[in-house]
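# no FASTA, just this:
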């Protein structure tokens, strides 16, 4: 339940966000998912589309002013509510107890920490989107396809000379395409694969195929032990790509 929405960016949009949240909440309820904790919303000036923060007694939804002005605010809200639902359910991907185990058990090079953090965030995104896709993807999935295709195209403009930064972007490409594979929205012949592979070639490594397969095949309901094993596999995929 959305209990408050505040415009901290000074650009309006509270009614639009409230209406979108209520529509998303209704659709989730139809699918059998209901948040147990209250949600407060804030419209803020941030460079990303949005985010959320979950505490034991409440959630906070952050919606960028840019998202409010786009046609994607309901998709953003559906995604963030997916994170909230996973947190409430104690899913390993959203469990602080599991985070502590990850820090102890998953080994990555120091230079890779930012890239691996980015890749791990996308693991969480996969599980949030397993719930959110039926809410925002559209009847034929085209809306989701267009969103992730734009993601891959945007990453192509961000390639740098830093190998690990580029691997972080490759992980984002793998997440985008892997999500489409996971939900049956892309074929093996789709040109989006070519675009992501070209990014890898230009960056001097090969990673997107293994990364896309990783994200596409993440188990739906892993135990904490199985989840940590998956993250070790992710670290191994990225480390291998960095050295080839």
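Right, received. Where do you want to start? What you are looking at is a predicted structure, and each value in this text was computed from that prediction instead of being measured.

# going forward, measure contacts between C-alpha atoms and count neighbours the same way
OK.

# relative to residue 161, how far out is the residue nearest the centre of the chain?
With distances taken as Cα atoms, centre = their mean, the residue of the chain nearest its centroid is residue 125 (2.8 Å). Remark: distance between residue 125 and residue 161 (Cα to Cα, to the nearest Å) = 27 Å.

# how about the helices in this structure?
14-30, 65-69, 73-89, 96-105, 113-136, 142-156, 163-182, 191-203, 208-216, 224-242 (DSSP state H).

# okay, buried residues for the fifth one please.
Neighbour-count burial for helix 113-136, counted by 16 or more other Cα atoms under 10 Å, picks out 115-116, 118-120, 122-136.

# next: the third one.
For helix 73-89, the neighbour count (16+ other Cα under 10 Å) marks 73-88 as buried.

# out of those, the closest to residue 239 would be?
Distance from residue 239 was checked for each of these by Cα to Cα. The minimum falls on residue 83, at 27.5 Å.

# give the contact list for the closest one.
52, 94, 124, 125, 127, 128 (Cα atoms under 8 Å, 6 or more residues apart in numbering).

# hang on, the earlier thing: for residue 43, find the nearest of the helices of the chain.
Among the helices of the chain, the nearest to residue 43 by Cα to Cα is helix 65-69 (6.0 Å).

# buried residues of the closest one, list them for me.
For helix 65-69, burial by neighbour count (16+ other Cα under 10 Å) applies to 65, 66, 67, 68.

# okay, pairing it with this:
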């Protein structure tokens, strides 16, 4: 695996991630790591005819999660080279199929993209967690969800129950919680009494219109190697389930 780190910053996390990745997998194309100055730069992978590009901020590259972030992105690159449907299916096409005839809020539409990204991440992390330990990933999922659940003070909801999860958007917080728990269960990372369950169910309480258990099941039980048609239908079904539960209206 040809790895080239470009920009001033640490290289050891990427070399360590490469060493782990190569115990089970390899990439045909070289990987160019671009270290960015912007601390808010999202870690993401780009795919080109002659290379993959891993974009990551210098701050993230210096964090305790740097190796795991790189390993996760290498796994996305592997799925792309495998032409796995999760990494070749156009999200725009799925949204066109799934949302035809519906009027959908802009925020809900952005959430549908997030659901598609979660499904891609499940398939990438099926690789990540075969070559690397899951403890840091589990801690990351737990801390991220804890921050969302604690995002605002407790206030009574219209139903009289206490709202405990993030005020910014409880619906997608509940979906994110379902994803985190599904990934942990899919790879046996949690015991029944793990704190992640309490956090996830707190998020679900604040979004009664979201089928939390249904989304957890969808994410957890994604089949390993679907064909293109099957994957497209799974993503269409997930999109419709989210938008219909959220009250989209027909035109």
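Perfect, I can see it now. All of these numbers come straight from a predicted model, not from anything done at the bench.

# can you pull the TM-score for these?
The TM-score (TM-score structural alignment, normalised by the length of structure 1) is 0.84; 229 aligned residues with a Cα RMSD of 2.3 Å.

# in a markdown table: the helices of structure 1, plus distance to residue 36 of structure 1.
As requested, the helices of structure 1 are exported to a markdown table (distance: least, Cα to Cα, whole Å):
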| stretch | distance to residue 36 of structure 1 |
| --- | --- |
| helix 14-30 | 12 |
| helix 65-69 | 25 |
| helix 73-89 | 8 |
| helix 96-105 | 19 |
| helix 113-136 | 16 |
| helix 142-156 | 27 |
| helix 163-182 | 27 |
| helix 191-203 | 39 |
| helix 208-216 | 28 |
| helix 224-242 | 23 |
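
# and residue 98 of structure 2, what's its match in structure 1?
Using TM-score structural alignment, the partner of residue 98 of structure 2 in structure 1 is residue 106.

# my bad, residue 188 of structure 2
Under the alignment (TM-score structural alignment), residue 188 of structure 2 pairs with residue 184 of structure 1.

# what do you get for residue 173 of structure 2?
That one, residue 173 of structure 2, aligns with residue 169 by TM-score structural alignment.

# before we move on, what about residue 122 of structure 2?
With TM-score structural alignment as the criterion, residue 122 of structure 2 matches residue 126.

# right, and its match touches residue 215 too?
Yes. Here residue 126 of structure 1 reaches residue 215: they are 7.1 Å apart, a contact under Cα atoms under 8 Å.

# residues near the nearest residue to residue 138 of structure 1 once chain neighbours are set aside, how many?
Residue nearest to residue 138 of structure 1 in three dimensions, not counting chain neighbours: residue 144, with 7.2 Å by Cα to Cα, 6 or more residues apart in numbering. As a burial measure, residue 144 of structure 1 scores 19 neighbours (other Cα atoms under 10 Å).

# tell me which residue of structure 2 lines up with residue 144 of structure 1.
Checking with TM-score structural alignment, residue 144 of structure 1 has residue 137 as its match.

# next: residue 65 of structure 1.
Looks like residue 65 of structure 1 aligns to residue 58 there (TM-score structural alignment).

# for residue 221 of structure 1, same thing?
Match for residue 221 of structure 1 (TM-score structural alignment): residue 225.

# contacts only, for that match.
Residue 225 of structure 2 neighbours (Cα under 8 Å, 6+ apart): residue 84.

# ok, it to residue 82 of structure 2 distance?
Counting by Cα to Cα, the gap from residue 225 of structure 2 to residue 82 of structure 2 is 11 Å.

# ok, now residue 107 of structure 2?
Residue 107 of structure 2 sits 32 Å away from residue 82 of structure 2, going by Cα to Cα.

# residue in structure 1 matching residue 199 of structure 2?
Under the alignment by TM-score structural alignment, residue 199 of structure 2 pairs with residue 195 in structure 1.

# which residues sit in contact with that match?
Per Cα under 8 Å, 6+ apart, neighbours of residue 195 of structure 1: 152, 153.

# wait, residue 39 of structure 1 sits on residue 56?
No. Assessed by Cα under 8 Å, residue 39 of structure 1 is found out of contact with residue 56, at 11.8 Å.
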